[in-house]
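Q: here you go, sequence then predicted model.
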Amino acid sequence: MRQFMSANSVFYLQRDVYEEYEEYKDDFKQVIKERETRRLIFLHQSPQIFYRGSLVQYVKMVCIDRGLSHSSLHLAVYLMDLFMDNHHVIPEKLLLVANVCLMISAKLEENALKIPKISELNALIGNRYTTLDYTNLEVLVIQFFNFYLNFPCAVHYVFYYMQEFICYEDLKGDRNVRTLFYDLYDAITVHLDRIIEDVHYMQCYKPSVLAAAVIAASRLDIGLSLWTQQLENLTEYTEEDLRDVAQILLKNDGLQCAKCTPPSIIKCIDSM
């Protein structure tokens, strides 16, 4: 975490890169908002919903152990949620689904050296599946998403919004930029971990809204104002747009959903 601002960090923005970004800022906004519309609808009908908590903790543990990014973690959970929401997977195959979704997300989000191998993931769960099990399910998952897997998650928007998450007015008193930056980043990390623990955060809010609310809640956590004009200009969300979601994040009580009744079986793939 403390290498966050170093020159070899993915979040470090050199001056020439920043100037190039400024030239295409409006185009970039349009592209990322368009990607958001391509996310699949969550139907709240996963037959395996009661296993989700342990599966998310498992994927999180693997990401920490392998040093994978928040982006890999969140995308893996998103893929897993949508796949489970549309299939009936026998419990004995759920860890296979989790490993395959993580492997796919790492291929999209990490450099080649950090992508976990099938043998490495399989070893973590006692080598209970074959290589063919992994390759067959990977093809099935990719086909289910119609070969489009570059879905934006809240974490992607958070990293984009972080360029404006501190403003000059935040530096009043004895605050300094470095301390403020790390305190805010730590608070953001806590909320990013929380939003993958409850499926409704990731599936019931647009990623851009959820990301903005994460930053707003994190600002309140460390004693700053909820929102700033710079953030409003960048995100195109006002303080009023985010207040309710930010308060829900701060309470951390979880979300209730009337749609999550005992689900029907959508598609059986017990034989995968």
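A: Thanks, I have it.
Q: C-alpha only now, for contacts and for neighbours.
A: Fine.
Q: what segments of the stretch 1-150 of the chain are helices?
A: Ranges of helices in the stretch 1-150 of the chain, per DSSP state H, counting those that start in this stretch, are 15-23, 25-36, 52-66, 70-85, 94-109, 118-124, 131-144.
Q: using CSV, lay out these together with distance to Asp186 and mean neighbour count.
A: Formatted as CSV, the helices of the stretch 1-150 of the chain follow (distance: least, CA to CA, whole Å; neighbours: other CA atoms under 10 Å):
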stretch, distance to Asp186, mean neighbour count
helix 15-23, 24, 11
helix 25-36, 25, 13
helix 52-66, 16, 16
helix 70-85, 13, 23
helix 94-109, 21, 22
helix 118-124, 29, 15
helix 131-144, 33, 14
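Q: so can I have a markdown table of the ones you listed showing distance to Pro263?
A: Shown next, in a markdown table, are these (distance: least, CA to CA, whole Å):
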| stretch | distance to Pro263 |
| --- | --- |
| helix 15-23 | 46 |
| helix 25-36 | 26 |
| helix 52-66 | 14 |
| helix 70-85 | 9 |
| helix 94-109 | 17 |
| helix 118-124 | 30 |
| helix 131-144 | 20 |
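Q: right, and those - which one's nearest Ala258?
A: Comparison of the helices of the stretch 1-150 of the chain against Ala258 by CA to CA identifies helix 70-85 as nearest, at 15.8 Å.
Q: the structure to be compared is supplied as follows:
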Amino acid sequence: MELEGQWWKGELAEDIYQALRYKELRLPAYKGQSPQLSLRRYFADLIAIVSNRFKLCPAARHLAVYLLDLFMDRYDISVQQLHMVALSCLLLASKFEEREDRVPKLETLNSLGCMSSMNLVLTKPGLLHMELLLLETFQWNLYLPTAAHFIEYYLPVAVNETDLHDGWPMTCMEKTMLYMSKYADYFLEVSLQDHAFLRFVPSLVSAACVASSRVILRLSPSWPPRLQRLSAYSWEQLLPCVQKLLIAHDSDVKEANKQKCPPSGAPSTQTVFPAPGSSVSLQPFMQRQNTQYMQPLVMSTQAPPSYRTHTAASLQASTAPLQSLEAKVNLPGRQYQLNPLYPCSAPCFDR
């Protein structure tokens, strides 16, 4: 049976969801011990850029990054080989998640501007060899649930007419649902950028993306009983993951405000984010131009700018800028420190 399209609305939705929950409990262990862990975000950005170029589904992008994480966790790989590994992971994921006509073609990949900036030319034998190595590493099993596989199951009930906005009944369900979908996509991208989210099972990350979106949109209750029943997660279980997502959101807001700061002596156009309960616009998120997706990539040993700061541009509506009631979220009394990366030796890349 081909499970394509809106499976979460079909009669088998609950069975498929339970099968995914069962499978996620048996995902390969991730130790975070890759010697190239500091470059991980760069290659996650590379996968996101190429995925965006070919308009691949979120499930393919998330699966590709997860395959890369697992492979890097097991081998010590040179930077040049990592480029090949990352693109091979994307190709495998797209073959598993997308229709055949949407899978990126070799010639099109080689024609991308970012390929020339990396001095990388893909060959068919090289890709086949790398794909075979990846499949053998994962024992030919690519049925690996990610947060992107769960999000559509939660979204249909993420907003309800009984929800309150700032303590008042909602005036526009359609717009609220649109914002919910866009913010959930944004938080999914946030979770893709940091390997620290791999400590949580994918269904919890996905539920936390919905919960974080409700917090940002100031919907109450933050985690209503219907979502708790559907996901089987309580607010207390989601809170550690939600905190990490909101910290990243706060960081992106600050970065957006920095980029809006004018040169010295010029009139200020910086957006000031008021305290919770006040109304602001999404303009800081919408200042990012879509052309930034395909800027040439330059390899560096330092952490590159995060792709998630570019994904905020997806909050822009197709016809006109949408206005939102948004506030910078503070969770008093909570600790926001992420666990530091820890170096560890890994086996040699020998194939």
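A: Here it is on my side, so go on. These figures come from a predicted structure and were not determined experimentally.
Q: can you tell which of the helices of the stretch 1-150 of the first structure is closest to Leu184 of the first structure?
A: helix 70-85 (16.0 Å).
Q: the longest helix in the first structure is where?
A: Identified as the longest helix of the first structure according to DSSP state H is helix 177-195.
Q: closest to Leu255 of the first structure out of the helices of the stretch 1-150 of the first structure?
A: helix 52-66 (14.2 Å).
Q: tell me the centre residue of the first structure?
A: In the first structure, the centroid-proximal residue (CA atoms, centre = their mean) is His74; its distance is 3.0 Å.
Q: from Val31 of the first structure, how far off is that one?
A: 20 Å (CA to CA, to the nearest Å).
Q: what of Phe144 of the first structure?
A: Phe144 of the first structure is 24 Å from Val31 of the first structure, by CA to CA.
Q: now Pro152 of the first structure
A: Taking CA to CA, one finds Pro152 of the first structure at 11 Å from Val31 of the first structure.
Q: before we move on, what about Tyr160 of the first structure?
A: Distance from Tyr160 of the first structure to Val31 of the first structure, by CA to CA: 13 Å.
Q: return the residues in contact with the equivalent of Leu121 of the first structure over in the second structure.
A: Under the alignment defined by TM-score structural alignment, Leu121 of the first structure is paired with Leu109 of the second structure. Going by CA atoms under 8 Å, 6 or more residues apart in numbering, Leu109 of the second structure touches 115, 122.
Q: one more pass at 10 Å, please.
A: 50, 53-54, 87, 115, 121-122 (CA atoms under 10 Å, 6 or more residues apart in numbering).
Q: ok, Ile151 of the second structure next?
A: By CA under 10 Å, 6+ apart, Ile151 of the second structure lies in contact with 8, 59, 158, 181, 184-185, 188, 202-210.
Q: for those, work out which two are farthest apart.
A: Ala59 and Ala158 (19.4 Å).
Q: re earlier: can you give me the buried ones in the longest helix of the first structure?
A: Using 16 or more other CA atoms under 10 Å as the test for burial, helix 177-195 of the first structure gives 180, 183-185, 187-189, 191-192, 195.
Q: returning to what we had before: distance-wise, check the match of Leu121 of the first structure relative to Phe349 of the second structure.
A: Distance, Leu109 of the second structure to Phe349 of the second structure, by CA to CA: 25 Å.
Q: and Tyr143 of the second structure, what's its match in the first structure?
A: Taking TM-score structural alignment, the alignment pairs Tyr143 of the second structure with Asn150 from the first structure.
Q: thought that match was touching Thr37?
A: No. Contact criterion CA atoms under 10 Å: Asn150 of the first structure and Thr37 do not qualify, at 11.8 Å.
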